[in-house]
Each structure stands twice: as structure tokens, then as C-alpha cells.
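[1] test case, fold it:
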Amino acid sequence: MKNIFAAIDIGTHTARLLIATVDADSMRIKDIAGSRNYIRLGEAWCNEGDVVLGDAALERTVLAIKAFSEIIFGFDVCSVRAVGTGILREASNREEFLDLVSKRTGIRIETISGEEEARLSAKGVASALGLGDDPFFLFDLGGGSTEFYLQAEGRSETTSLPIGAMRMKRRFITEDPPDRRSVEMIESYVEECVSKALGHMKLRKSTVPPVIGTGGTVVALACINKGLNISQISRESVNCLPLERIRVDGMLEEFASMRLEKLISYKGLDAQRAEVIIAGAAIVSTLFRLLDKNSISVSMSDLLDGLILESHGGKRYER
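    A predicted model of the protein is given here:
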């Protein structure tokens, strides 16, 4: 019988579960089950002061993990690895928060660095898309941060920047719908952060390899563009979907003109992602421009896949 593995990601906006097996020959993942809950830890963000995760955030996280546990118990899972990303790296009461979660759920969450998150995401993407040694540039847009991974010319580079969709929404968007100035402020902030990072990675526009985007916002934009309903979204239907710059710019303009109550019912957009889709689309639009790309590929496979692969005993993904 094949070994079955479970991976959990506790992020800034969502908690996610993947249960899967791994083909030992191809090192490809076969999904068995998965789940997602919106835990909205990013509500703890404000413009000044420490990030403190409150009781409501704790309850949402505990309920999400308990729901995941019920799913996991339905399978003969040989290992469970749970990691914390995004806001959990910054919360001043992180250890107390995670201790309470562990005591109430029996699952211990390991907080990983942004660089480790980038590496694991790249491992999952490379396996799912069959990239091998091909050069690529990956960005993983989350609620609290965006991770970057470059594979090119026999080297790899990773970095993590504080430009997540929920973080940008909480910092810059105060009106519904947002005024144009709010969106421009997000774009300006992202440009400043990313331009410096690209310089440190020694990456110029003329040398950017094929770009792959992952993360909830990127997947949502690709699915809306493709006309997929939420029930049709899966790794099989999403991986390798193209996403064009002109379409992202158009969606950003459309979304920014809509009130949240209309966005919630937008076809293909999860109602609980609607709150951050404008900020997220502004980030993606800016990345297109900075990387000088007219089209990217999208991957739904990501960090969770990388965790599964390493639980299986696959080699660390590094060059």
C-alpha cells in the first residue's frame, strides 16, 4: 500500500490541507484530499505597533485544524507536517499562540522562514510542472508576503518580501470601492520593494526566465480569466494555465470599480477572497511590469506539494 502524507499551511489569510501520495519513480504527487479555511490572521495588522494574534484568530485557527484532523483521520496517513507562514513569522505572541493551538488540536505548527517557504514552493511547482533543470522565476503571492525563487544558469536565489494581498489591503485600502490613489500606493510600494530584491538577485529584465505565479490570488485571477467555476478548480485544471498581463490589468480596473458586496458574488471568485483580490491584483499587475512579461504560467501546486515531497523523503530542492 502506498504511503499517504498530509501537509498543512497556516498562512495569513487561509489555512490549507493537502493529503497525497508520491510516485517514487517520477516524484509526482497524486492528490487524495484537500481543504481550505479562511482564518484571517491578517486582521491583526495595523500600520504601527506589534502584531498580536487575538482570541478570535486563535479560535478560527483551532477550528480549521480540527476540521483538517477529521479529514486526516479518514485516511491511513503516515505523517503530518504543519507549517506557519506569513504573519506567524512576525507575531509577537507567536509561541504562545502556537502552544495553545497545539494543546487544543494535538498538531504542532513549525514556523518556517520566507526563504524556506520559497524553496519548498519551488520544489512543489517544479515537480508538478516537470521543470527539471529548466530555468524559471517563481513568485508565490500570499496574504502576508510574497516569496521569490530564481533557478537559472546553475544557481538558485530566494527572497521573501512583505507584500502580501491582505497586508497591502490593510495598509492602503480604506474605502469601498477603493479610490485610484490607494491602488497606486500599493503599486508604488510593491515596485520599491521588488526592484531592490531583483537587484540583489542580479536579475535584469532582459534575463528574466519564464515566470510562474502561484498563491490564492494568482490562481483566482487565472480561473476567472479561464471562466472556471469554483467547483471546477483543481490542480489538474489550473496548473500551466496562462495568465496575460493585459487581462490582469483589465480585471484590476474592473474590480477596483466594484463594491465588496458585488465582488463577493463575482463568478469564479471565492467570496472570502473578494476582500483581498484588488490588492492582490495590483501586486500581480506590478510584477508583470517589473519583470517585463506579457504572460506567465500559473501553478496551483506549491508549498503544500513541496512539504509532501520532503515528507516522502525527496531530496532538498536546491541548485
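[2] could you use CA atoms for every contact and neighbour count after this?
    Noted.
[3] any idea which residue sits dead centre in this structure?
    Nearest to the centroid of the C-alpha atoms of the chain, with distances taken as Cα atoms, centre = their mean, sits Gly215, at 3.1 Å.
[4] show me the contacts for that one.
    Taking Cα atoms under 8 Å, 6 or more residues apart in numbering as the criterion, Gly215 is in contact with Asp140, Leu141, Gly142, Met300, Asp302.
[5] correct me if wrong: the third one contacts Gly86.
    Yes - between Gly142 and Gly86 there is a contact at 7.4 Å, judged by Cα atoms under 8 Å.
[6] tell me which of the two has more neighbours.
    Legend: neighbour count by other Cα atoms under 10 Å for Gly142 and Gly86, higher for Gly86 (29 against 26).
[7] let's see this one next to it:
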Amino acid sequence: MLRRVSAIDIGSNAIRMMIADISGHPSPTIQVVKRFRAAVRLGHDVFTEGIITPATMDIAKATFRRYAETNKELNVEVCRAVATSACREAKNRQDFVDEIFKNSHIPIEVIDGTEEGRLIHLAVRKELNLDNKRSMLIDIGGGSVEVTFSDGDKMTATKSFPMGTVRILENLTKRQLNEAHLNIIMGEFLGDLGEHIYKNCDHDPVDFAIGTGGNLECLGKLKVQLLNAAPHSFLTLSELNAIIEKLKTFKVKERVEVLKLRPDRADVIVPAAMLVQTIMRQAEVQKILIPGVGLRDGIAWSMLTK
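    Below is the predicted model of the structure:
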């Protein structure tokens, strides 16, 4: 029997919703009905002022009212909404959760990095066959990066790092630096990141990396667009290096006008690409798969298992 659910991911760069039909019999399936995205950059407020400002709160409330109406129109039975890095750190996060519920009757769970990693891993293992493989999952968000290790389809370690793309941009702005100085910012996180990677893959190397998040899907498409290479479902490290060099030749405005990137993707795509590059180099992996699933898919799967 099919149940219609909606999964909402309240990230640092956007608020995304996916509506899907789920079934546990005869075998578990999820059929995506529709995906939505609202460019509400909670991270801009939180990483500069420590709170979600009234103006952004109003945009988020309007987004959730719209999502609640959509749930009603499309006969959604259950909705699960989770908030990640920006909301976790906002001093007024409880006000945000209360206001959204008052306006939309959608309850929000603020989850930690471990639960975020678990949900993303759940989505990935439903999409890819991980049997007899050691893999490293990289989720690039606006506020944080989750790096998860897996033996087969069993998650063995996950850690969240406060080095998401929006946070990096705000860090650059605050220090009056620009994209050319990204290596300085990256370098400040390398100690913790390197330790996590070394601990989990030095004695038992990973077979491949897996990348999730909108920026990784965008990098897959840019491989086709900029390098004239297919398919968009994976990147080699050398392809990623080439994409970064080409992207650096475009100003943010040109990425919007020439490459047709959304404005809230155009300014974070180089930090995202360099984060992936850094992690792949540290782990000495040459290939990253891009399965096209993410946190929303994991949330939907979690509703099926419940």
C-alpha cells in the first residue's frame, strides 16, 4: 500500500521539500512525485549575527505556509522536516521552530551532524550497491560538511565539520578576503579533517568516494558543460581539478549569465568544489560517484522504516 509523504530539509543555503509515494510491500520503494526548493539562506544570518533575523524568519514562514498548502493539495499523509547546521547554531532556534509551527503546523526537528550523516547514508545505500566495498561519503552543505565511512552498507564512522560553503563565504567577507584566498580558509580546517580521514582509511583504503548535495550534482553537470565529458554521475579527481580551474576564470556574475547557474549556486560552487578536492586528496581517492540523492531522500526512507 502506497503512503504519500513529504520530506523537508532546512539547510543553511536553502529549504527543500520532496513529496514521494512510499511502500514497504512487496519490496521497499520510493517514487518521487515532486521536488521543491526555496532559496532561503539561513546561514547568512546565523554565521554573521548568530541569529535568524526577522526578515529571513518571514521568508521562511512564507515558504512553510506554501509547503503546507502543497502538502494539503497533494494529499500528503505525513511530513517530516529536519533542520541542520544553521538552525543548530542559531541562538533563537526555538523561536524559529515555534514560529514555523504556528504558521504552518509543520513540526521541525533540529538534528545533529551524526543523525544528518546517518540519513544521507541511508539514502545512498538505497541508491547504490555498496556490497563488499569500502566507501567514503562526502555531503557538502552550506553550514557543514559530513564525512562518513562505510563498510558495505554499514556506516562505520561519521563526523560533521563546520566548513560549509555559505560559512566559508561569510568567513571570507568578514576577513575582507576573496575567492583567491580560499586555500587559507580551507587550511584552517585541515587538521581535524585530516585526522578523521587518516583514522578511517589509512590502514584500510576506500574504494571510491560518494558525493551528495546540490553543489555536487551541479559539478557533475558542469563536467558535461565545461569539459564536454559524460556521464554526469561521477567525477575523477583530474576532472574536478579541471572544472575548478575553468570556474575560476568566470566572475560570479558570469557564472550566472554564461553558465546559467542560480545566483545562490554561483557564489558557492568554487568553495564546494575545492572542499571536495581537498577531501579526495586527503583520502587519496581518484573517483567520486554522484548518485543524485540527499538528505530529503534519507528522510523519506526513514519514514518508511518507521
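[8] find residues that contact each of Gly142 and Gly86 of structure 1.
    For the pair Gly142 of structure 1 and Gly86, residues contacting each of them under the criterion Cα under 8 Å, 6+ apart are Gly11, Thr12.
[9] so what corresponds to Val125 of structure 1 in structure 2?
    When structure 2 is aligned by TM-score structural alignment, Val125 of structure 1 is paired with Val124.
[10] the stretch 151-300 of structure 1: strands as residue ranges?
    Under the criterion DSSP state E, counting those that start in this stretch, the stretch 151-300 of structure 1 contains strands at 155-161, 211-214, 241-244, 295-299.
[11] in CSV: the ones you listed, plus mean neighbour count and distance to Ala271 of structure 1.
    Listed next are the strands of the stretch 151-300 of structure 1 as CSV, based on neighbours: other Cα atoms under 10 Å; distance: least, Cα to Cα, whole Å:
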stretch, mean neighbour count, distance to Ala271 of structure 1
strand 155-161, 18, 26
strand 211-214, 24, 19
strand 241-244, 19, 21
strand 295-299, 22, 21
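[12] save the ones you listed as JSON lines, and put in distance to Glu95 of structure 1 too.
    Putting these into JSON lines (distance: least, Cα to Cα, whole Å) gives the following:
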{"stretch": "strand 155-161", "distance to Glu95 of structure 1": "21"}
{"stretch": "strand 211-214", "distance to Glu95 of structure 1": "28"}
{"stretch": "strand 241-244", "distance to Glu95 of structure 1": "39"}
{"stretch": "strand 295-299", "distance to Glu95 of structure 1": "32"}
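[13] for Thr146 of structure 1, which of the ones you listed is the nearest?
    The closest approach between Thr146 of structure 1 and any of the strands of the stretch 151-300 of structure 1, judged by Cα to Cα, belongs to strand 155-161 at 5.4 Å.
[14] if we can go back for a sec, burial count for the match of Val125 of structure 1?
    Applying other Cα under 10 Å, we find 25 residues neighbouring Val124 of structure 2.
[15] next structured bit after whichever strand or helix holds it?
    Val124 of structure 2 is located in helix 113-127, with elements delineated by DSSP states H and E. Counting by DSSP H and E, the element after helix 113-127 of structure 2 in chain order, helix or strand, is strand 134-140.
[16] quick one: residues in contact with that following strand.
    120-121, 145-152, 164-165, 205-213, 215-216, 272, 275-276.
[17] in helices only, show me those residues.
    Of these, the ones assigned to helices by DSSP state H are Ile120, His121, Thr165, Asn215, Leu216, Ala272, Leu275, Val276.
[18] which one is the fifth one nearest to, not counting chain neighbours?
    Translated: Leu216 of structure 2. Ile290 (6.8 Å; Cα to Cα, 6 or more residues apart in numbering).
[19] so who does that neighbour touch?
    Ile210, Gly211, Thr212, Leu216, Glu217, Gly220, His232, Ser233, Phe234, Leu235.
[20] quick one: map it onto structure 1.
    Counting by TM-score structural alignment, Ile290 of structure 2 lines up with Val298 in structure 1.
[21] sorry, back to before: for Ser301 of structure 1, see how far away the residue nearest to the centre of structure 1 is.
    Taking Cα to Cα, to the nearest Å as the measure, Gly215 of structure 1 falls 9 Å from Ser301 of structure 1.
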